[in-house]
Structures are given as structure tokens and as C-alpha cells.
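> I need the structure of the sequence given here:
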Amino acid sequence: MSEQPAPYDMYTAATFDEAGIPVLLIGDSASNDVFGNKTSLPVTVDQLLPLVRAVSGAARQALAIADLPFGSYEASAEQCFHTAVRFMKEAGAHAVKPEGGEEMVPEHVGAEITRSVAVPTVGIGARNGCDAQVLVWQDMAGPRTGQLPRFVKRYADVHGVLREAAQNFAADVAKGTFPAPEHTF
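Purely as a prediction, here's the structure:
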């Protein structure tokens, strides 16, 4: 089974690559987690290309897979091909996947599909019946706060760590202890 966190920037991609994550999925969830949209529907190819370029450029071992967002492939096989070529040629994606499908597939159906097809299957909240699992890193590591989907397991509290760092920085600036002589030219 393979893990697939969804990074959107070079530092996160390099960190996951260094951790040995074999596949990095640059998903249409960037619509929500990068651009602040309520759904993944508004994100465009032009918005995703720089994110895919950042991730694929930082990954040394991991496979960088780009989502083809809604509206970028459904009209025809030719449209799908041309969109895939853009992601591979302009952004360095190693592979692409069309976004979409059934919202909720029961666990036993996911496992049966995995056994029945010759292509890898990826689940999100589908137990371990698929070949790989994907989680949006903002959900998995905790920059995102509030209600999380049931399928998310929180592995860290990046929000708390970042908030504390920002508070410490602001306090040091307010006290005049930053920048100190060793932090200036």
C-alpha cells in the first residue's frame, strides 16, 4: 500500500519526499486549501500548473501526479490528452489523473474493484482495500482547523506550532529583541 499526501509547494513536497512518501498528488483540493474556495469546482488548469511545477521540481524520488480538474478533460479524449500534455510538459508532472467519480464507494466495493482491475486504485477513507491512500496534508498535519472529514487522521498540529512561532516573533519584535545584532547585516 502506498501513501499519497497532497502537497502544493516545494518545501512540503521536499519534506514528504525526504520522508519516503512514494507518490505526491497535487490535487484539485488546492481550490480549497490554497485558494480559499468552498469547493474544488472553481480551480483551473492555469492555477494548478505552478503548484505542480513546484512539487515536481522539489521531488527527487517521489512520483508527482497532477489532478486534471473538473472541466479540463470531460469534453473529449482529445481535450483530456491536451490537458495532460500541458501538466506533463509545462509543469513536469510524472502522471495525471482525471478528477471525479463516485463520492462514496463502500469499503467492500473499493476492495473488489482493486482485485478486479489491472490499474492502481486510490482511496480516501476507503479503509485498506485500495492500492494507495491519499490525504490532504493540511488535514493530516493540522494547519486546517475546525471540523474534519471522518476519514482524516490528524498526525500533527502544525497550526498550533505555527501560531506559537508567530506569537513569539510578534512578541520579540514588540519588545525590540528581534532583530538582534546577530540577525542584521
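
> use CA for all of it now, contacts and neighbours both
OK.

> what distance separates stretch 3-19 from the centre of its chain?
8 Å (Cα atoms, centre = their mean, to the nearest Å).

> Would you confirm that Gly142 contacts Lys153?
No: applying Cα atoms under 8 Å, one finds Gly142 not in contact with Lys153, separated by 9.7 Å.

> Which one's more surrounded, those two?
Gly142 (20 against 14; other Cα atoms under 10 Å).

> any idea how far that one is from Asp157?
5 Å (Cα to Cα, to the nearest Å).

> want to put them side by side, so please do this one too:
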Amino acid sequence: MAKITVRHIAEMKQRGEKIPMITAYDYTTAVLADAAEIPIVLVGDSLGMVVLGHESTIPVTMDDIIHHTKMVARGNKNSLIVADLPFMTYQVDPSEALRNAARLLQEGGAHTVKLEGGENIAPTVRRIVQCDIPVMGHVGVTPQSVNAFGGYRVRGRTAQQASQIVKDALALEEAGAYAVVLELVPAPLSRLISEKLTVPTIGIGAGPDCDGQVQVLHDMLGLFTDFVPRHAKQYANLGQTIRDAFCQYAQEVKDGSFPTTRESFTMDEAILAELEDL
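Sure thing, here's the model as predicted:
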């Protein structure tokens, strides 16, 4: 796979080629995503829940995102690396947002940033893009607004909500976003937005008609067991596999069947004899 840039992502939409995107939070999974030729890797603030153990994405800090983005950047040399701007790192004013976006590129090694919001955040998107930092937008259910929304529920079923999501997506495109994530949006509405926008849409719980799809690594691999979102498909159940391996290891240590001579090392018996006389 050639090095992916925002230009390649735009060309994929133009060709009608679907765009896979997954999250990654460390070196090992970043290497695997690269080997699988995943074009976009997201260092999402979802790490707050699936890695750091928080109840939401809100406690995630810039230092958290930068720390994990560094790992991903070291492991993945070909995918487009997107890093989330955490809660309240871009809402105060565009200048602060620009500084934080720059940190994700300079310190973290990301290629682009992602932030949540629509019309309200469009001026900030424009300011960041004007300084040549590519921005991916995010509308529909925006997890950083979980307290305002009262939970993670589908948005866009009412005329008012649907109209606002369309306006938000168009505002992000007009502000210069190179792609827009649609999260927990009814499939027919996602199809409409995907047709209206010239930039790619990336769906998560938004139906099959988006230009691409994104999934949280821990959901698709069965690693996060607190709950399984309806929109997530488990391609493996590594959580159970790992539990079984842990149980087998613990039992073998207890009964003495691990380690064996195969996992051990030898030494010169003469040297050992000398040591016994000490």
C-alpha cells in the first residue's frame, strides 16, 4: 500500500471505492493495521473507555492522545493517521484549537485531526484548515456531548434533528473538512448526506451508504466486554481467547507443567559445581 494522504481519500470517493477505517491506540495494533492495508487509522478519544477505563471520552486529555498517537505513528508508516482533539481542547476559541491541533501533528505524529460539532464549530475548522492542518468532521451523535444528549442514542429521526445534521455536515464541508464522520444516524439520512457532500462520509452506526466505515478496534475484536454496541460487528472474540489463555497459563504454573526444559536454559555443569562450594 502506498502512503495514504487526504488526496487519496478524496479520490476513493470519486471512484466509488469504499473506505475502511479503524481505531488503533498502540504500536502493535498500528503495525497490524498497516499490514492489513487499512487506509485510515484513528487514534480516537474512545481510548478513554476501551484503554483507560473511563465511563466516557470526556476525561481524555491532550497528553493522553499525544502519548497514544506517538505509538501509532511509530508502528504505522502507510495509513493516514487521524487523532481526535479531546473535549474542551478546541471549543474555547479557534486559536487554542489551532495550537492543540498543531501539537497532535508536531508531538504526536498525526497527519490530520478530528473534532466534533457542526455549524457551531465550522469557524474553528476553517481556521485550522487555513493553517494547512487537514480536519475530519464528526456529526450526529458526538460522544463528547454525552451529558447534553443524555446517552448514546440515534440522532436524526425527527425533522428538526435531521435538518440540523444535514446543515452541520454541509457547514463542515464548506469550512474545509476533507471528510465527515456520521455516528448513529439513520441509514436513509446518511445516504442523503453522502449524496449531498463532495467529501467522503465515514459511518459508524450510520448504515451501508456512507463512503466509508469506522469501527472501534476493541469492539470488532471482542476485546471490550463492558458492552457491545449494536452497530459493531465482532470479527473475532479475542476477549474469550485471551481469558482462556490466561486460565491455562495460571493452571500450568500451579501444577508445575510450565515452564519445561524447552522454555529453560542450560549452563556448564562444572561451573555449577564450583558454585556449590561457595
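
> which residues of the stretch 51-200 of the second structure fall in helices?
Along the stretch 51-200 of the second structure, counting by DSSP state H, counting those that start in this stretch, helices occupy 62-75, 94-106, 122-130, 146-149, 159-175, 187-196.

> what's the closest of the ones you listed to Thr261 of the second structure?
The closest approach between Thr261 of the second structure and any of these, judged by Cα to Cα, belongs to helix 62-75 at 34.3 Å.

> Give me the range in the first structure that the closest one lines up against.
In the comparison with the first structure, helix 62-75 of the second structure aligns to the range 45-58 (TM-score structural alignment).

> post-alignment, the matching stretch versus the second structure, mean distance?
Taking mean Cα distance after the TM-score superposition for the first structure, the mean distance separating stretch 45-58 of the first structure from the aligned residues in the second structure is 0.9 Å.

> Which residues in that stretch does the neighbour count mark as buried?
Judged by neighbour count using 16 or more other Cα atoms under 10 Å, the buried positions of stretch 45-58 of the first structure are Val45, Leu48, Leu49, Pro50, Leu51, Val52, Arg53, Ala54, Val55, Ser56, Gly57, Ala58.

> quick one: contacts of the top helix by length along the first structure?
In terms of residue count, the longest helix belonging to the first structure (DSSP state H) is helix 158-175. Applying Cα atoms under 8 Å, 6 or more residues apart in numbering, the external contacts of helix 158-175 of the first structure come out as Ala141, Gly142, Pro143, Arg144, Thr145, Phe178, Pro179.

> try it again with 6 Å
For helix 158-175 of the first structure, the surrounding residues in contact (Cα atoms under 6 Å, 6 or more residues apart in numbering) are Ala141, Gly142, Pro143, Phe178.

> The second structure: which residue goes with Gln14 of the first structure?
To be clear, residue 14 of the first structure is Ala; Gln isn't right here. Aligned partner of Ala14 of the first structure by TM-score structural alignment: Val31.

> That match: what's its closest spatial neighbour, skipping adjacent residues?
Nearest non-adjacent residue to Val31 of the second structure, counting by Cα to Cα, 6 or more residues apart in numbering: Gly75, 4.7 Å away.

> got it, and Asp34 of the second structure?
Residue nearest to Asp34 of the second structure in three dimensions, not counting chain neighbours: Asn76, with 5.4 Å by Cα to Cα, 6+ apart.

> State the distance from the one you found to Gln14 of the second structure.
Counting by Cα to Cα, the gap from Asn76 of the second structure to Gln14 of the second structure is 25 Å.

> more neighbours, these two?
Higher neighbour count among Asn76 of the second structure and Gln14: Asn76, with 23 against 13, using other Cα under 10 Å.

> so what's Val52 of the first structure up against?
Ala91.

> who wins for neighbours among the contacts of helix 158-175 of the first structure?
Going by other Cα under 10 Å, Gly142 tops the contacts of helix 158-175 of the first structure with 20 neighbours.

> Can you find the partner of Asp244 of the second structure in the first structure?
Looks like Asp244 of the second structure aligns to Glu164 there (TM-score structural alignment).

> how many neighbours does that match have?
Quick note: Glu164 of the first structure (other Cα under 10 Å) scores 12 neighbours.

> picking up where we left off before, can you list the helices of the stretch 51-200 of the second structure in JSON lines and add distance to Ala83 of the second structure?
Below are the helices of the stretch 51-200 of the second structure laid out as JSON lines (distance: least, Cα to Cα, whole Å):
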{"stretch": "helix 62-75", "distance to Ala83 of the second structure": "7"}
{"stretch": "helix 94-106", "distance to Ala83 of the second structure": "7"}
{"stretch": "helix 122-130", "distance to Ala83 of the second structure": "14"}
{"stretch": "helix 146-149", "distance to Ala83 of the second structure": "20"}
{"stretch": "helix 159-175", "distance to Ala83 of the second structure": "17"}
{"stretch": "helix 187-196", "distance to Ala83 of the second structure": "23"}
